[in-house]
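Asks: Can you look at this prediction? I've put the sequence above it.
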Amino acid sequence: MANKDRIEKLVETLLVPILEENGVTLVDVEYVRELGHFYLRVYIDKEGGVTIKDCEHVSRALELVLDEKDPILDPYILEVSSPGLDRPLKKDKDFERSIGKDVEMKLYKALNGHKEFLGMLVSYNKTEVVLKIDNEERVFNRSDIALIRLSVVF
């Protein structure tokens, strides 16, 4: 397991009691290097959306645990935030939460002259995503999808 994966899994484990205590759920953990700096990003959510206070409480509690355990050798910047309304669906739990909701999808290559689709997410599995578009269910290969996210209408 790569160091990145090890750190992300460990942080997910350390977050369990912190998330429960603060009434939020974990959307994702990312440990990435950007422009010469390491970032540990934690994305949280809850019904009705998270507040700055939610992010602050989770961040402070996680900082204490990380300082005590000291599992990350490199200097890093900790960020705790909401994933945003237009977050991409990456993991199976993202797809599961989005069943029955409208999504926007972009393909790498055009299919029947179209690269972008808008429809309701009906189902998914490891290899396929099913959208209901104009009362018709259409099946797409997950490997063909460049981006899929919740549709946000203002």
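Replies: Perfect, I can see it now.

Asks: When you work out contacts or count neighbours from here on, use the C-alpha atoms and nothing else.
Replies: Fine.

Asks: which residues sit in contact with H37?
Replies: By C-alpha atoms under 8 Å, 6 or more residues apart in numbering, the contact set of H37 is 75-77.

Asks: take the one below as the second:
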Amino acid sequence: VKRSESAITELIEPTVLAMELQLWGIDLSQRGKYSILRIYIEREEGVTITDCEKVSRQVSAILDMEDPIAGEYTLEVSSPGLDRPLFTSEQFGRFIGSDVKVRLHHPVDGRRKLNGSIENVSGDEIVLSVDGEGFRLQHTDIEKANVVF
């Protein structure tokens, strides 16, 4: 049985924090019969290749023991980068005024993909300005979001 991303986060976050890094987020996606688990780590002074390698080794050991992903998978560890994915309302709040690309679970006003800027964040409500029009979204409406650099 495949566990959700939140269950995987609970398994690995203590290890990432113990390495003096922040877990920015994870993305578990299917590619045919294989899965790809992307883990994004961060810290103020930046993330090195060595950090990624250490996290990869530690997390691999945990995942091998707990086996939360059905079938074969590839593990990728990286920094979020400039076009970073946004996973939480708090992360949206850190990027107020920034341009973002957002894909929604279900269309809002006939649109599933929105390109705009983050106007405001209040609790789980995110307001995007798209072509001069305000879109009020709940964080749960958002399937995927990235900062556009």
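Replies: Great, that's in hand. Everything quoted here is computed from the prediction, not taken from an experiment.

Asks: circling back to that earlier point, tabulate the contacts of H37 of the first structure (a markdown table), appending neighbour count, distance to I18 of the first structure and secondary structure.
Replies: Listed next are the contacts of H37 of the first structure as a markdown table, based on neighbours: other C-alpha atoms under 10 Å; distance: C-alpha to C-alpha, whole Å; DSSP: H, G, I helix; E, B strand; the rest coil:
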| residue | neighbour count | distance to I18 of the first structure | secondary structure |
| --- | --- | --- | --- |
| P75 | 9 | 22 | coil |
| Y76 | 15 | 20 | strand |
| I77 | 11 | 19 | strand |
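
Asks: Touching the top helix by length along the second structure from outside, list them.
Replies: Counting by DSSP state H, the longest helix found in the second structure is helix 49-66. For helix 49-66 of the second structure, contacts defined as C-alpha under 8 Å, 6+ apart pick out 11-12, 15-16, 19, 41, 75-79.

Asks: most neighbours, which of those residues?
Replies: When neighbours are counted as other C-alpha atoms under 10 Å, the busiest of the contacts of helix 49-66 of the second structure turns out to be I41, with 24 neighbours.

Asks: now the strands for the first structure?
Replies: For the first structure, the strands defined by DSSP state E cover 25-34, 37-45, 76-81, 102-111, 114-124, 128-133, 136-141, 145-150.
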